[in-house]
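> let's see this in three dimensions:
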Amino acid sequence: MTNDRGYLGVTPPISTAESNEREKEVTLTLMEELRRQGTFESDEEARTRELVLGRVSALVKKFVQKVGIARGLSEASATAAGGKIFTFGSYRLGVHGPGSDIDTLLVVPKHVSRDDFFEIFEPMLREFDGATEVAGVPEAYVPIITANISGIPIDFLMARLALSSIPEDLSLQDDNLLRNIDERCVRSLGGSRVANEILRLVPNVQVFRDSLRCIKLWAQQRAIYSNVNGFFGGVAWAMVVARICQLYPNAIAGAIVSRFFIILYQWSWPQPVLLKQIEEGPLQVKVWNPKLYPADRSHRMPIITPTYPAMCATHNVTASTQMITTEEFKRGADIVDKVIVGTAQWSELFQKHDFFHKYRYYLQIIASTGDADLQIKWSGTVESRIRQLVMKLEYVDSLILAHPFIKGFEQVCYCLSEEEIRAVAQGEISETISKRKKEDIEGKEGAGPVHTTTFYVGLAIEPKQPGATGPRRLDISYPTTEFTKLVKMWEKFDETTMGIVVRNIKSSLLPDNVFDPGERQPKSAVKRSKGAKSSNTSPDMPSSKRARTSNDPSPKDAPVKTNDNGTLPPIALTPVVETAGAFAPKESSGIKSPQLPFGENVAVATGAQ
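Alright, predicted model coming up:
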């Protein structure tokens, strides 16, 4: 496990000292807190996962056999072709919790195509006993099928190897398996290969798992766990924890977690995180090389995977999400410093985020359809493009940052008319509609369900300069227009069945479903000045909801555009119009100079890699 210099990683450890008594004490309290937070699954759920994976393994072999017979193989040859599943992600790393999904890779022989994966395996999954919510996304960067089997969420990827059969003892760590396969298969194999390599490169697997379980909970609670939205994903968090374990090979979990926050906060980005030195692989294809790194400066917080082909696990990080993540590292460093000296509890580290209390204005992105299965694909497509919206918003004058929330909020409303359908798709859900049940609309003409997934982006606005007078205007029409054009470019987009609406909303008007039960709704930071008008300028909103701005062409008779063909409405754009003093952010988002609570030598810590 060590290199020829006697240590793991690309640089020597910062310290090889054993953890002291205080670090042992805080490790015990940390594990107690993790158990109190419910991060460990029950024995019953663990057994269910094992049973489900066993059944899935048998299904994969049946799938490969079925395709083989269809390709003209004999029954014996088709059966001998095998087919094998590998897990990766949190389940493979041993840090999954109750309700976590299982990332599963199907490895199949060369006679099975990717089309077979979606045209044959997906229908087989739909008919599989206990399977629900089956949805394939073949056009994804890494093509995927999601499903829920016996209450266990599973994500399926597929990799087709250039082999006539898949042996039961197959190891994916052999780089030569990547020969003569397409890029999508290489990407699909990457998850399992990286997880295996991470476990190989840490000095103590149990310490790594305990530490990573803590960091995952913290990142989820603080709403910074989402690769698709520009934060660190599961692989990135695992790699940085593994790197801290390499730097302190004899430390236990409490010590690893405390040093994690200290080092990550003052890390000299874009210096990359590397678990091992990456060289050119046996395929002689140019991969990431530290000497070539200056050409890749677009990566703001680079974390490079340790297997061939090396990739940046954090290429989605934007200027805004980097600022937010760094602030959370600072907060974490302050808290763990207090935990070590006994003036704070671990529970403070895991306090819930304040996203829906933090900003005065938010963008609300609503994806809607009338079909549950279609909604999964459509909302996923919209979510995957939100990072592009954030990047465009970052260029807007007076906008300090655009803060995307890490998940969408799903809702099903049962509507009796086209007018209600249109209103729901635009986020206007009355109490009557919200309480209506499915049986209330059955058999009624023109009635139907509307499935919506709503995403949010918090807007931190630059404070008004001293002495400035009059209202200011924050024009976000270009970023929002470009975003909706982008999502509508999806090859399966159908304006008659899919809706996309982008509008701004004040914090005081956020819907109840973004808050936990009993959580107090946010209040406006600044009262609206007398005579100030609503900033909702959507041409698709009902006239009773639409307010006029100084740029409206006709003060009295401007028509309200509506969609009269019975379809879900097209985009509603709402540039934010600001009245004097209304956009002062609630909290400063400036990043302060690094502070090292433990008095670590800055040069040593920043030079760790």
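> CA only for contacts and neighbour counts going forward, please
Noted.
> show me which positions of the biggest helix by length in the chain end up buried.
In the chain, with assignment by DSSP state H, the single longest helix is helix 43-70. For helix 43-70, a neighbour-count test (16 or more other CA atoms under 10 Å) marks 48-49, 52-53, 56-57, 59-68 as buried.
> now stretch 270-278
For stretch 270-278, by 16+ other CA under 10 Å, it's P270, Q271, P272, V273, L274, L275, K276, I278.
> residues contacting that stretch, please?
Residues outside stretch 270-278 that contact it (CA atoms under 8 Å, 6 or more residues apart in numbering) are 8-10, 198, 201, 239-240, 242-243, 288-289, 297, 299-308, 310, 609.
> what about the residues you listed, which are in helices?
I198, L201, M239, V240, A242, R243.
> farthest pair in those residues?
Within the ones in helices among the contacts of stretch 270-278, L201 and V240 form the most distant pair, 12.0 Å apart (CA to CA).
> host element of I324?
Per DSSP states H and E, I324 falls inside helix 319-341.
> flag every buried residue along that helix.
319-330, 332-337, 339-340.
> now for that helix, which elements pack on it?
If contacts are counted by 3 or more CA pairs under 8 Å, 6 or more residues apart in numbering; DSSP states H and E, helix 319-341 sits against helix 21-36, helix 253-266, helix 346-349, strand 399-404.
> repeat that with 7 Å
Here helix 319-341 touches helix 253-266, helix 346-349, strand 399-404, going by 3 or more CA pairs under 7 Å, 6 or more residues apart in numbering; DSSP states H and E.
> also this sequence, please, to line up against the first:
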Amino acid sequence: MLPSQGLSKNLGLTKPISLTAPTETDYIRNNQLQKFLEDAGLYENSEDASKSQHVLGRIREIVKDWVKQLTRLRGYPDQIFKDANAVIFTFGSYHLEVHCPADDIEMLCVGPSYVNQEDLDISAVSVLYGVDKPSVVTLNGCRVADLIPKLVPNVEATGFLGDASWALLVARVCQLYPNDIPCMLVRHFFRVYTQWRWPNPVLLCAIEDDELGLSVWDPRKNPRDRTHHMPIITPAYPCMNSSYNVSDSTLRVMREQFQFGNKICEEIELNKSQWKDLFEPCMFFKSYKNYLQLDMVAADADDLRAWKGWVESQLIKLTLMRKEGEVIQQGQQFDIRGTIDEFRHSVNMYILWKPGMDIYVSHVRREQIPCYAFPDGYKPSRAPRLQQRKQSSHIDHGGSSGSASAGRQLNKEFDEANVQGSVEKCEYRASPQDP
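So this is what the prediction gives:
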């Protein structure tokens, strides 16, 4: 899709930063980016797209038949049985058409015992009437995905990153640079968020209130909203912060990665780097000296699957349990046994715990990591990308960067201080039988 010349409507809260049209060089770089993404297998071919549509259609039929069966079994009149229906909405990356071939399709089924004959408009506020709070949150996933394309000019699939927060960040850049083609949006994305003054919120449109009285993101009224470090506000009512769980430390990592991406994009403009350099995998198991290893066991495969899912859902707490705002100085010693004990307590709250479900937490050094944890089953000898870039560039770590996982942030804290010897010698076992 070619950029429109002269937008008649401003889609964001502010005027665009630039209306500059792409140059011939931009189109060349854009073709290079598209070829790289195609070669990486990130585009869904027509056959896969047709299969997805077939699966969605079949699911809609199954859900509709299921609702009708329930309506008949519960003794509703014939007319209600005739009108009984269920509606399937997609959201997330599939709805935004930025999904990869192997991605899941996120779906929401709106299926009470019966529904109105008229089509249900998911973007209308009326859909929230009489709905409990958990359902409001679920419905908003679809409503946000439905609104993003309407609030972004010249929608290009390669301009989105996937998850809701990243899609909202990209959408805001699309508003600020409405005539950009994808390669320009990538460059401006990193430039904008390298300079963004958090916790100023990212907004696609004004925050609206409604007679429903549902809570919306408003730091003036809600004390909890004032503690958010990186507010990225959803555009659908009730407006929420999609990144409420970002901590001060993870925001620092994201800022660092924004700066890293910005530097690579600048090098691409100068023909000193290629697109593959921006997408080069991070050698996680070569980037740090110390790691926490979690071993989970259960009586059988089904129990292990459930237990593993629960433990993984609690991992974020392992980093958030670190005292927020605590500054770790180089060479400073700290003891994480209390943090691990808190994590154990959190894991022990699993209401579906069964005998045999245990977790072991231990400290391992980089050289102890087994080969199977690395790509192709062997440890690379070259220095990790992150360390190479830090040596060749001057990054302001006072306001660093990124979207790091819970494990990555804890490892970062490990390497910024000397872990007390008692921690690396201990193995922590967590199960409801522990004292």
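> tabulate the helices and strands packed on helix 319-341 of the first structure (CSV), appending distance to Q465 of the first structure and mean neighbour count.
As requested, these are exported to CSV (distance: least, CA to CA, whole Å; neighbours: other CA atoms under 10 Å):
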stretch, distance to Q465 of the first structure, mean neighbour count
helix 253-266, 30, 24
helix 346-349, 35, 18
strand 399-404, 14, 24
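> from the buried residues of stretch 270-278 of the first structure, pick the one nearest V602 of the first structure.
Q271 (14.6 Å).
> what about the helices in the stretch 251-400 of the second structure?
Applying DSSP state H, counting those that start in this stretch to the stretch 251-400 of the second structure gives helices spanning 275-278, 301-320, 337-347, 385-392.
> so which of the ones you listed gets nearest R143 of the second structure?
Closest of the helices of the stretch 251-400 of the second structure to R143 of the second structure is helix 301-320, at 25.0 Å (criterion: CA to CA).
> what stretch of the first structure does the closest one fall on?
Using TM-score structural alignment, helix 301-320 of the second structure corresponds to residues 372-391 of the first structure.
> again, but for stretch 84-100 of the second structure
Using TM-score structural alignment, stretch 84-100 of the second structure pairs with 81-97 in the first structure.
> and for the matching stretch, what are the contacting residues?
Contacts to stretch 81-97 of the first structure, defined as CA atoms under 7 Å, 6 or more residues apart in numbering, come from residues 39-41, 57, 60-61, 64, 102-109, 164-167, 191-192, 195, 209, 213, 234-235.
> coming back round to it: format the buried residues of stretch 270-278 of the first structure as TSV; extra columns: secondary structure.
Listed next are these as TSV, based on DSSP: H, G, I helix; E, B strand; the rest coil:
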residue	secondary structure
P270	coil
Q271	coil
P272	coil
V273	strand
L274	strand
L275	coil
K276	coil
I278	coil
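> quick one: which of these is nearest D4 of the first structure?
Of these, the one sitting nearest to D4 of the first structure (CA to CA) turns out to be K276, at 12.4 Å.
> trace that closest one over to the second structure, please.
Using TM-score structural alignment, K276 of the first structure sits opposite C205 in the second structure.
> quick one: map E44 of the first structure onto the second structure.
Using TM-score structural alignment, E44 of the first structure pairs with E47 in the second structure.
> mind checking the SS state of R184 of the first structure?
Reduced to three states by three-state DSSP, R184 of the first structure is helix.
> now swap in F89 of the second structure and tell me
With three-state DSSP as the criterion, F89 of the second structure reads strand.
> give me the number of residues near it?
If you count neighbours by other CA atoms under 10 Å, F89 of the second structure ends up with 18.
> would you map the strands across the first structure?
84-88, 102-108, 131-137, 144-149, 152-160, 273-274, 303-304, 361-369, 399-404, 409-415, 448-461, 472-474, 498-506, 576-578 (DSSP state E).
> could I get those in a markdown table, plus columns for distance to Q220 of the first structure?
A markdown table is the format used below for the strands of the first structure (distance: least, CA to CA, whole Å):
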| stretch | distance to Q220 of the first structure |
| --- | --- |
| strand 84-88 | 19 |
| strand 102-108 | 17 |
| strand 131-137 | 24 |
| strand 144-149 | 21 |
| strand 152-160 | 18 |
| strand 273-274 | 21 |
| strand 303-304 | 19 |
| strand 361-369 | 21 |
| strand 399-404 | 14 |
| strand 409-415 | 16 |
| strand 448-461 | 16 |
| strand 472-474 | 31 |
| strand 498-506 | 25 |
| strand 576-578 | 30 |
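> winner for burial among those strands?
When neighbours are counted by mean count of other CA atoms under 10 Å, the highest per-stretch mean among the strands of the first structure falls to strand 361-369, a mean of 26.
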